[in-house]
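Undergrad: have a look at this fold, sequence not included:
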């Protein structure tokens, strides 16, 4: 990665720059000036692999800080307490975390648990008067998602969804390019999202906990990506499911789904979601004046891509660091990312997933 000075020089001479939602100093937390304003005090609920990734990323945040832990595994809490300097009074289990209501040290809870637990945990956190950050998918269907939105509104707390890509520099740059007309009228999007899943006993392959298979876990990236790359909301979907291993991918757990979406302008999307193929992390969008290809498009490591004008050169910064600082800016200052991250955004994706499952089951074209 080049120096911050080199990057700023590139921005100054480029016809396309990152949005003015943040200045570069605010967007790229690792290179920013010291910050002495308020910090969002976050408790992480669910200390698994992704919770670990978020906690590590938050060590580089300037506007958000890890202050609390919620887990059903006492040994994890002990380990994390030591590693991150978390006081005992800010540690809870899944039975007693409603007591955060009386803990002024905690502003928000980041729910990073299996999908099937999100709704009830969100309702409890909201009732305790704390802001909710919920990992995607926000629930197991749109009905649950709307209940979460309604509960947080009633409690007057924010509900934010873990859309880290909405802060990722190359993704943000491409969205701005599209908004400024660099690609002309968007015509076609292709999204490929998938990997070969391992352990057949994991919660992602348990219908009650996951709500589905690959579509919930990885296909949602292509759904959300189609929406922000094309800049429209789909009006219909069609879908076809393929299952080669019914023992591993039991009823209600999709292995591979191909799906198509149509948009009001006439643009179309053709996407693949799978738990049975590797090397699938690619977005492609073409318009009347140009194209963009991103591969990898949503992975944790550096995103890579190019347009008809050349490579994307924005530097890589840990996605979750940018996400958490951006969420703090939203909660404290009302600063919005280029694509929303609120509960309503999450419900839009859930409605599309519901429709894809229905289309795959019935073979019908489903109007949205």
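TA: That came in fine, so what should we check first? Note that the structure is a prediction, hence the values are computed from the model and not measured.
Undergrad: all contacts plus neighbour counts: C-alpha atoms, from now on.
TA: Fine.
Undergrad: what's the strand or helix carrying residue 69 packed up against?
TA: Taking DSSP states H and E as the definition, one finds residue 69 inside strand 64-70. Judged by 3 or more CA pairs under 8 Å, 6 or more residues apart in numbering; DSSP states H and E, the packing partners of strand 64-70 are strand 40-45, helix 49-58, helix 74-84, strand 91-92, helix 319-333.
Undergrad: mind putting these in a markdown table, distance to residue 122 and mean neighbour count included?
TA: Listed next are the helices and strands packed on strand 64-70 as a markdown table, based on distance: least, CA to CA, whole Å; neighbours: other CA atoms under 10 Å:
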| stretch | distance to residue 122 | mean neighbour count |
| --- | --- | --- |
| strand 40-45 | 11 | 24 |
| helix 49-58 | 16 | 17 |
| helix 74-84 | 21 | 14 |
| strand 91-92 | 15 | 22 |
| helix 319-333 | 17 | 22 |
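Undergrad: so residue 293 touches residue 309, yeah?
TA: No: between residue 293 and residue 309 there is no contact under CA atoms under 8 Å: 11.4 Å.
Undergrad: those two: who's more crowded?
TA: Neighbours per residue (other CA atoms under 10 Å) separate residue 293 from residue 309, with residue 293 holding more: 21 against 10.
Undergrad: let me see the contact set for that one.
TA: Counting by CA atoms under 8 Å, 6 or more residues apart in numbering, residue 293 touches 282, 283, 284, 285, 305, 306, 307.
Undergrad: same check, this time on residue 55
TA: 44, 66.
Undergrad: give the contact list for residue 336.
TA: Counting by CA under 8 Å, 6+ apart, residue 336 touches 21, 329, 330.
Undergrad: which residues touch the first one?
TA: Put plainly, it is residue 21. So residue 21 contacts 335, 336, 337, 338 (CA under 8 Å, 6+ apart).
Undergrad: use this one as the comparison:
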């Protein structure tokens, strides 16, 4: 077993960290969302895990109005030093993986954003919670539903909030489609398609290490189609079927999925057909079809501007860096108790983990797995 520091140093080598604004429709965003920005009370955040995605979040937070980066937790001293200079972080707010529990004595930090490998999320989230800090966990929130439930229960017991980094829940074009569906503009929803994938690189990275990732493409990119199916259809699935294809077993070891096709059934009669892969590019597409209309988004979850159209025309909502919107919105949730359009709490993350567990079970059994 390698050291945790080595695990986290490998995490920083991965340039692939695809992960899911305001709480209201885009038409109402300026009034309600900007009102919250007038509050001078910031959410003071320490980022745990200074790899590629942690860096992306930190840069996005420079433009936040309500959330502020004030601390770091890392096993690499050189990274801590660089971040101190880049983000003006005082030495008293810098910790490593051995002493971060001392954060409980630091009143200048309100929340810890856990952006370490999946297999360390539970340990790090519960450590932060026991220190009395609110927790934001990057997704997937854990490696399985049992771990996710432990995180939910542990944060409740500690009296702190647990949120999950579902950035797409705050993205304006995504919110516009959700609101159209809620308003009945698509009629009865019948079908959803989610295509999530890319060709992954470095075979030695932590995302291809089962102990750290808990799986493969499904954990990293397939979760977007799972979560997207739920918020686009607006229901919770009641069954799942799945099939796995593995063409490169040398790269994708036991337990690390390369490609999985999966299907979800919903109580209203809608079905979802989705693909999760680490072996194909040009896959970032959502399609929703109903009796009165449709929505198509491509790219649907990437970092750059989301593009899409519905039967009524193109989606024209403005692009704002997703992580900037996410962190300001999460500040509103933690500090003011605001309710987002789509939940981002631990229970939301737990639901995705239950579905992922069922997908892996369906792959092994070849049968339909009930979710009720």
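TA: Now that the structure is in, tell me what you want to look at. Everything numeric in this text was worked out from a predicted model, so none of it was measured.
Undergrad: and the contacts of residue 21 of structure 1, which two are furthest apart?
TA: Farthest pair in the contacts of residue 21 of structure 1 (CA to CA) is 335 and 338. Separation: 9.7 Å.
Undergrad: those two: which is more packed in?
TA: Set side by side, residue 335 of structure 1 and residue 338 show more neighbours around residue 338, with 19 against 14, by other CA under 10 Å.
Undergrad: picking that back up, chain center to the strand holding residue 69 of structure 1: distance?
TA: Using CA atoms, centre = their mean, to the nearest Å, the mean C-alpha position of strand 64-70 of structure 1 is found 19 Å from that of the whole chain.
Undergrad: mind listing the strands for the stretch 51-200 of structure 2?
TA: 67-73, 94-95, 111-114, 134-137, 162-164, 189-197 (DSSP state E, counting those that start in this stretch).
Undergrad: just tell me the aligned range of stretch 83-90 of structure 2 in structure 1.
TA: Counting by TM-score structural alignment, stretch 83-90 of structure 2 falls onto residues 80-87 of structure 1.
Undergrad: with adjacent residues omitted, what lies nearest to the counterpart of residue 110 of structure 2 in structure 1?
TA: Superposed on structure 1 with TM-score structural alignment, residue 110 of structure 2 falls opposite residue 107. Closest residue in space to residue 107 of structure 1, ignoring its immediate chain neighbours: residue 41 at 5.1 Å, by CA to CA, 6 or more residues apart in numbering.
Undergrad: list the contacts for the counterpart of residue 131 of structure 2 in structure 1?
TA: With the correspondence set by TM-score structural alignment, residue 131 of structure 2 lines up against residue 128 in structure 1. Taking CA under 8 Å, 6+ apart, we find residue 128 of structure 1 in contact with 98, 99, 100, 101.
Undergrad: go on, residue 346 of structure 1?
TA: Counting by CA under 8 Å, 6+ apart, residue 346 of structure 1 has contacts 136, 137, 138, 145, 161.
Undergrad: how close does the residue nearest to residue 107 of structure 1 get to residue 66 of structure 1?
TA: Applying CA to CA, to the nearest Å, the value for residue 41 of structure 1 to residue 66 of structure 1 is 6 Å.
Undergrad: with residue 153 of structure 1 instead?
TA: From residue 153 of structure 1 across to residue 66 of structure 1, the span is 24 Å (CA to CA).
Undergrad: name the residue in the two with the higher neighbour count.
TA: For residue 153 of structure 1 versus residue 66, the count of surrounding residues by other CA under 10 Å is larger for residue 66: 24 against 14.
Undergrad: tell me the counterpart of that one in structure 2.
TA: That one, residue 66 of structure 1, aligns with residue 69 by TM-score structural alignment.
Undergrad: contacts only, for the nearest residue to its match once chain neighbours are set aside.
TA: In space, and not counting its chain neighbours, residue 69 of structure 2 is closest to residue 45: 4.9 Å by CA to CA, 6+ apart. Applying CA under 8 Å, 6+ apart to residue 45 of structure 2 gives the contacts 67, 68, 69, 70, 71, 109, 110, 111, 112, 113.
Undergrad: equivalent range in structure 2 for the helix ranked longest in structure 1?
TA: What stands out as the longest helix in structure 1, according to DSSP state H, is helix 343-362. Using TM-score structural alignment, helix 343-362 of structure 1 lines up with residues 346-365 of structure 2.
Undergrad: check the fit of that stretch onto structure 1 and give the mean distance.
TA: Taking mean CA distance after the TM-score superposition for structure 1, the mean distance separating stretch 346-365 of structure 2 from the aligned residues in structure 1 is 0.3 Å.
Undergrad: okay then, goodbye and thanks.
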